[in-house]
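S.K.: Take this sequence and fold it.
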Amino acid sequence: MEASFIYDLIVCMYLGKIAWVDFKTLKIKNKSLLYLGLILVVRLMIFNIDLEKIIYALLINLIIFCVIYFYPKQLMGAGDLKLALVLALWCNYPQCIVAIYVSFIFGGIVAIYFYLRNINKVSKKEKISFAPMLILGNIIAFFEADDILNLWLSFIG
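M.R.: Here you go, the predicted structure:
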C-alpha cells in the first residue's frame, strides 16, 4: 500500500468521526476542525500538493458556502462553513466542484426523505445535519472526481 493511501484512509476515518458527532449533536467542534486542518497541512507538505489548486479550492468553497451561510438567512451552521474551508485542503481544484455538487445532491435526497417521512409534523425549525453529506461528497470526489468529471463532459459533448 502507498503511504498516501494510508494517510487518506486516516483522514477518512477522522472525517467519519466528525460526521457522526455532527449527526448526533448538530455541532462541529472547532478543536476537531483544527486537528483535521493540521492533519491536512502535514499531508500537503509531505506529498507536495500544488498550492495553486488549494487556493482555487479555498476560494470556490469560500464563495459558495459564504453565500449560503449569509444570504438570505443562515441556511447552514458556521461549523459547516468552517468544515468546507478545511476540506478544501484535501479536495483541491477541480475535485472541490464535484464535492460540492455531490454533497448538495445527497443533502437534497436526505431533506426530501425527512420531509416525506414527517410530512404531517415537519416544522421550519427542524434542522438536518449537513456535515455528513459534505464529508461524503468530499470522500467520493477525492477518490472518483476524475471519473465523474469525464462522465459530465461526455454528456456535454
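S.K.: use CA for all of it now, contacts and neighbours both
M.R.: OK.
S.K.: For the residue nearest to the spatial centre of the chain, which non-adjacent residue is spatially closest?
M.R.: For the chain, the residue nearest the mean C-alpha position is residue 134 (3.2 Å; Cα atoms, centre = their mean). Nearest non-adjacent residue to residue 134, counting by Cα to Cα, 6 or more residues apart in numbering: residue 103, 4.8 Å away.
S.K.: Contacts only, for that neighbour.
M.R.: Residue 103 makes contacts with 133, 134, 135, 136, 137, 138, as judged by Cα atoms under 8 Å, 6 or more residues apart in numbering.
S.K.: What residues sit buried inside the helix or strand containing the fifth one?
M.R.: When elements are assigned from DSSP states H and E, residue 137 belongs to helix 131-156. Buried residues in helix 131-156, counting neighbours by 16 or more other Cα atoms under 10 Å, are found at 131-142, 145, 148-149.
S.K.: any idea how far the residue nearest to residue 134 lies from residue 39?
M.R.: 22 Å (Cα to Cα, to the nearest Å).
S.K.: got a list of what residue 39 touches?
M.R.: Residues near residue 39 by Cα under 8 Å, 6+ apart: residue 11.
S.K.: Which element, helix or strand, includes it?
M.R.: Judged by DSSP H and E, residue 39 forms part of helix 30-47.
S.K.: downstream neighbour of that helix in the secondary structure list?
M.R.: helix 51-70.
S.K.: to compare against the first, here's another:
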Amino acid sequence: MQEELHELFPARTALVPLAVLWLLSVIGILFFGGVTLRSLCGSLFSAVLLWLSYLDLRDGMLYDVITLPFAVFGFVPVLAGLLSLREALIGGTLCGVLFYCLYIAARDGLGGGDVKLAATLGVWLGWESALIAVWIAFMLGGIAAVFLLATGRKKRRDGIPFGPFLAAGGYVAFVAGAQIWQLYWGGVL
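M.R.: Purely as a prediction, here's the structure:
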C-alpha cells in the first residue's frame, strides 16, 4: 500500500519545476483576480491540475484516488458562494457526458481518467467556463499532435496524454473563462 501511494507523488527531480510552475500559476491567479477567497480556491485548483498533469505525462494515467476527491472539492466554490450549485452540476454533467461519448467513440483514444477530469473541471468552473476549458484543451492538444506527428516524435497510432491539455484549459478558464465567454458572445451578438 505504501509503495502504491509513493507512486502517486512526483520524483524529487520534478518537485522544483512543479513548485515553480505552481507559484507562477498562483501569481497569475492573483494578478487577474486579486487576493480573494476565489484565489485561494484557485491555488488548490492549480496545484492539483499540475499534479495530475505530471502523473499523466509520467504514467499515462489520471488516478481516481486524486481525481474523484478533486471533483468533490469542486463544490467548495459552491459552498463559498463563488459558483451556484446549478452551474456546477450542469458543468460537471455536460463535460462528463461529452467526454464519456468521446471515450466510447474514440475506442482507447481517450481514457476514463480524462472523462472524470473533464467532469471535475465542469464542477469547479461551471458550464460556461468549462466549455472554454474543453475548447482550449482540444485546440492545444490538436496543435501538439500536429507538431509531434510532423516532427516524427509520434506516429499516428501513438497515444498522447490529454490530461495536461485539460489542465491547461482548466487553468485558463479559471483565470479568464468568464471574460473569454463574454468576449465571444459579446462579439457575436
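S.K.: TM-score of the superposed pair?
M.R.: Laid over one another, the chains give 0.88 as their TM-score (TM-score structural alignment, normalised by the length of structure 1), with 155 aligned residues with a Cα RMSD of 1.9 Å.
S.K.: which one of the contacts of residue 103 of structure 1 is nearest residue 78 of structure 1?
M.R.: residue 134 (13.4 Å; Cα to Cα).
S.K.: my guess is the closest one contacts residue 82, does it?
M.R.: No - contact criterion Cα atoms under 8 Å: residue 134 of structure 1 and residue 82 do not qualify, at 11.4 Å.
S.K.: And the residue nearest to residue 134 of structure 1, what's its match in structure 2?
M.R.: Counting by TM-score structural alignment, residue 103 of structure 1 lines up with residue 137 in structure 2.
S.K.: any idea how far its match is from residue 59 of structure 2?
M.R.: 19 Å.
S.K.: Then residue 123 of structure 2?
M.R.: For residue 123 of structure 2, the distance to residue 59 of structure 2 - Cα to Cα - is 25 Å.
S.K.: Who has more neighbours out of those two?
M.R.: Comparing residue 123 of structure 2 with residue 59 by other Cα atoms under 10 Å, the one with more neighbours is residue 123, at 33 against 13.
S.K.: and the angle from whichever strand or helix holds the more buried one to helix 163-188?
M.R.: Assigning secondary structure by DSSP H and E places residue 123 of structure 2 in helix 112-125. On the basis of axes from the mean of the first three to the mean of the last three Cα atoms, to 10 degrees, helix 112-125 of structure 2 is oriented at 40 degrees to helix 163-188.
S.K.: ok, back up a step: so which of the buried residues of helix 131-156 of structure 1 is the closest to residue 67 of structure 1?
M.R.: Nearest member of those to residue 67 of structure 1, counting by Cα to Cα, is residue 134, at 16.0 Å.
S.K.: Residue 39 of structure 1 maps to what in structure 2?
M.R.: That one, residue 39 of structure 1, aligns with residue 73 by TM-score structural alignment.
S.K.: List the contacts of the nearest residue to residue 54 of structure 1 once chain neighbours are set aside.
M.R.: Counting by Cα to Cα, 6+ apart, the nearest residue to residue 54 of structure 1 once its immediate chain neighbours are dropped is residue 92, at 5.1 Å. By Cα under 8 Å, 6+ apart, the residues touching residue 92 of structure 1 are 53, 54, 56, 57.
S.K.: Counting neighbours, which of those residues comes out on top?
M.R.: Neighbour max across the contacts of residue 92 of structure 1 (other Cα under 10 Å) = residue 57, 25 neighbours.
S.K.: Just give me the match in structure 2 for that residue.
M.R.: By TM-score structural alignment, residue 57 of structure 1 lines up with residue 91.
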